[in-house]
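Participant: need a 3D model of the sequence below.
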Amino acid sequence: MSRTLNLGFAGTPEFAKVALEALLAAGYPVKLVLTQPDRPAGRGMKLTASPVKESALKHHIPVLQPVSLKKGEDGADALLQIRTACGGKPLDLLIVAAYGLILPQAVLDAPRLGCLNIHASLLPRWRGAAPIQRAIEAGDSSTGVCIMQMEAGLDTGPVRLTREIAIADDDTASTLHDKLAELGGRALVEALDALVMSKLPLSPQPEHGVTYAEKISKAEGLIDWQQPAMVLQRRLRAFDPFPGCHTQAGETAVKCFSPTLAPEAAPSAEAGTVLAIDAEGVVIQCGQGALRVGQMQRPGSRRGPAQAVAQALGLQPGQRLG
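Facilitator: Here you go, the predicted structure:
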């Protein structure tokens, strides 16, 4: 198959890097990459390039890092380069994956065939910023990726291609992210191959079933042990690794990971009461049922077996968390 579409790529994190490298491995020419400006990272707060920028530089692809595409000289320059990237002619397509900047209409219209977005949900469910986390938190049994023709609305454009996968009972935001990143890369190449052969229809999103995946805030990580164990099990998985769910163990804020439903519930115990500590973790009474936490993390430390962390904190059965 002739993979001669001249592409631009706009993306920033690891999810987008996987898609970019799938395009390059398939032989699609990527003429230009847009990514967010370098950000301070790590304990030394050193300016660090995004995963997409690192990949683009490795493959000798020109990189633009505008602060905004709506205004400023760097935004105007990015628009000009999209319009002239192919010997003075516009790109055929701009691929967008977790870029992080709003694309104004002028950018959406600049490539010959518009802009395609990789979205990590089964649209119209979970439009917005955090579809992976919200799908786990809601207890969805499946999710997937959509290759969507972009328009001005928030993830409202017609869908070109959809691929679905199951959400495992132990999936976290991290593990599901990695599965969807790989699926997204494969789906993107599949969609472009179909587009070349004029076999990629546009399917408008239905008006029913629309939900929005609000951005995750750190405040959401505080564990309310009055909640049912099932609800907390999903939330701990959804917020792993960011922002992590935490509770108070005495004077110490402790993050909790690797949750499973525990049979040792004691309905007479107050929510937040430690029921047991063993090699499998720490069992905590919830508003309904009990939760076993397999890993914990103290401030300034790495996560480790919950039993060891509990012992270091001096936790005992009968104590209350929160």
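
Participant: C-alpha from now on. contacts and neighbour counts both.
Facilitator: Noted.

Participant: between the two ends of stretch 254-271, how far is it?
Facilitator: Counting by C-alpha to C-alpha, to the nearest Å, you get 17 Å between the two ends of stretch 254-271.

Participant: buried stuff in that stretch?
Facilitator: Buried residues in stretch 254-271, defined by neighbour count with 16 or more other C-alpha atoms under 10 Å: 254-262, 265-266, 269-271.

Participant: columns distance to Ala191 and secondary structure on top of these, output as a markdown table?
Facilitator: Output for these, formatted as a markdown table (distance: C-alpha to C-alpha, whole Å; DSSP: H, G, I helix; E, B strand; the rest coil):
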| residue | distance to Ala191 | secondary structure |
| --- | --- | --- |
| Val254 | 44 | strand |
| Lys255 | 41 | strand |
| Cys256 | 40 | strand |
| Phe257 | 37 | strand |
| Ser258 | 36 | strand |
| Pro259 | 37 | strand |
| Thr260 | 38 | strand |
| Leu261 | 40 | strand |
| Ala262 | 44 | strand |
| Ala265 | 49 | coil |
| Ala266 | 52 | coil |
| Ala269 | 54 | coil |
| Glu270 | 53 | coil |
| Ala271 | 50 | coil |
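
Participant: please generate a structure for the following sequence too, so the two can be compared:
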Amino acid sequence: MGQEERTEHDVQQRLNAVFMGTPGIAAAILQRLLDDDVVNITAVYTQPDRPCGRGQKCQPSEVKKLALEHGLPCYQPVNFKSQEAIDELAALAPDVLLVAAYGLILPQAVLDIPRLMPINVHTSLLPKYRGAAPIQRVILDGETVTGVTIMRMEASMDTGPILLQRAMGIGRDETAGQLHDDLADLGGRLLVDALNRLSLGTLKELPQDHGLATHAAKIEKSEAEIDWSDTAQNIHNRIRAMSPKPGPFFFMNIPGQSKPVRLIADVGVPGEPLAEDVPPGQVLGMVDNALAIACADRSYLLPGVRPAGKKHQDAKAFFCGYLAKCDGQAACGPEALSDNEGSHA
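Facilitator: Here you go, the predicted structure:
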């Protein structure tokens, strides 16, 4: 058999798949599927374009942009409550549905459409961290290991049997944004592995232990506010979990300002233990080119901040510009602050 005949035969054996996803992590997984050519992507589903930015112009999702680049049909139903939307998907006759961060609830009528199964990529080690925000929650909780689960979908959220699962370590200072990219790469590779096994008939199912399940609720913007009365390690975890979105923030009383200034915090490091009489939130000055702020047990060292409505500043520039009189190369230290020039969240 010639090369041309083998290629045609291989294409005929590939599974037909409909991909469903919306944000960047889903686009990264879709790109992996397209690069590996493991399935024939016949169509893509993504959420409707949403208004964003100051002009509130409707913007396509990352998945839609990628689909259009590759000439793939793109569907954007508001939901699957209508029979028309269900019939439209059924007409595509997919062997598998591949779902990654789609953001819409799929009813049983949709999950019953694929000939073989609906498959979901979930960025946690199920049954732990079921739900909308496993990446942020795992960091917020101070976990050191997470991973990706490829699961067969059921109507209830993230409860289906496990098809493949792989763990990944979390760096001590790793942010949600960095972990997101690592898990997107792992998720794409693991999904390709699962689909190869499905094609060969070697993919196994393992029921989840529902008694071990935990929930990863959607992140609320209010959760991004730093509470300086917490421990330095918990604050470090919160800053990492909320970086880059929605952005960890706190309010600081600035000398000469009529109201507290809202600051977005860079990821820093826990500092030295503090005396018991140091109030949480007090600005301690500059330590190793970082802005030191008192927490419940020790200081926290911020390398930089971004004041509301302004550009990012490193810690020394912010300290000199907002909290101390700094002349040229003069050092900025804790003695430059008076007792009433502290920061309180």
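
Participant: can you pull the TM-score for these?
Facilitator: The TM-score (TM-score structural alignment, normalised by the length of structure 1) is 0.93; 314 aligned residues with a C-alpha RMSD of 1.6 Å.

Participant: how about the aligned partner of Arg83 of structure 1 in structure 2, nearest residue that isn't a chain neighbour?
Facilitator: Matched to structure 2 by TM-score structural alignment, Arg83 of structure 1 sits across from Ala90. Closest residue in space to Ala90 of structure 2, ignoring its immediate chain neighbours: Ile113 at 5.8 Å, by C-alpha to C-alpha, 6 or more residues apart in numbering.

Participant: how about the contacts made by the one in structure 1 that sits across from that neighbour in the alignment?
Facilitator: Matched across to structure 1, Ile113 of structure 2 falls on Ala110, judged by TM-score structural alignment. Shown in contact with Ala110 of structure 1 (C-alpha atoms under 8 Å, 6 or more residues apart in numbering): 79, 82-83, 90-91.

Participant: cool, Ile29 of structure 2 as well?
Facilitator: Contacts of Ile29 of structure 2 (C-alpha under 8 Å, 6+ apart): 100, 184-185, 187-188.

Participant: hang on, it in a helix?
Facilitator: Yes - using DSSP: H, G, I helix; E, B strand; the rest coil, the secondary structure at Ile29 of structure 2 is a helix.

Participant: can you report how many residues lie near Leu313 of structure 1?
Facilitator: 15 (other C-alpha atoms under 10 Å).

Participant: what residue of structure 2 takes the place of it?
Facilitator: With TM-score structural alignment as the criterion, Leu313 of structure 1 matches Tyr322.

Participant: then Lys58 of structure 1?
Facilitator: So Lys58 of structure 1 corresponds to Glu69, using TM-score structural alignment.

Participant: quick one: residues contacting the equivalent of Val231 of structure 1 over in structure 2.
Facilitator: For Val231 of structure 1, the aligned position in structure 2 is Asn234, judged by TM-score structural alignment. Counting by C-alpha under 8 Å, 6+ apart, Asn234 of structure 2 touches 140, 142.

Participant: can you give me the helices in the stretch 51-200 of structure 2?
Facilitator: Applying DSSP state H, counting those that start in this stretch to the stretch 51-200 of structure 2 gives helices spanning 62-69, 83-90, 108-111, 134-140, 176-200.

Participant: what's the local residue count around the closest residue to Ser142 of structure 1 other than its chain neighbours?
Facilitator: Spatially, and ignoring its direct neighbours in sequence, Ser142 of structure 1 is nearest to Ala166 (4.1 Å; C-alpha to C-alpha, 6+ apart). Ala166 of structure 1 is flanked by 12 other residues according to other C-alpha under 10 Å.

Participant: thought Ala166 of structure 1 was touching Val145?
Facilitator: No - applying C-alpha atoms under 8 Å as the test, Ala166 of structure 1 and Val145 come out as separate, 11.7 Å apart.

Participant: what does Glu190 of structure 1 correspond to in structure 2?
Facilitator: By TM-score structural alignment, Glu190 of structure 1 lines up with Asp193.

Participant: mind checking how far its match is from Ser299 of structure 2?
Facilitator: 46 Å.

Participant: secondary structure class for the residue lying farthest from the centre of structure 1?
Facilitator: When distances are taken from the C-alpha mean of structure 1, Ser268 lies farthest, 39.0 Å away, according to C-alpha atoms, centre = their mean. Secondary structure for Ser268 of structure 1, judged by three-state DSSP, is coil.

Participant: quick one: what's aligned to it in structure 2?
Facilitator: Checking with TM-score structural alignment, Ser268 of structure 1 has Asp277 as its match.

Participant: quick one: contacts for that match?
Facilitator: Here Asp277 of structure 2 is in contact with no residue (C-alpha under 8 Å, 6+ apart).

Participant: one more: Leu103 of structure 1?
Facilitator: 69-70, 152.

Participant: which of those residues does structure 2 keep?
Facilitator: Mapping the contacts of Leu103 of structure 1 onto structure 2 (both residues aligned by TM-score structural alignment, their matches' C-alpha atoms under 8 Å) leaves 69, 152 still in contact.

Participant: residue in structure 2 paired with the residue nearest to Ser142 of structure 1?
Facilitator: Per TM-score structural alignment, Ala166 of structure 1 is aligned with Gly169.
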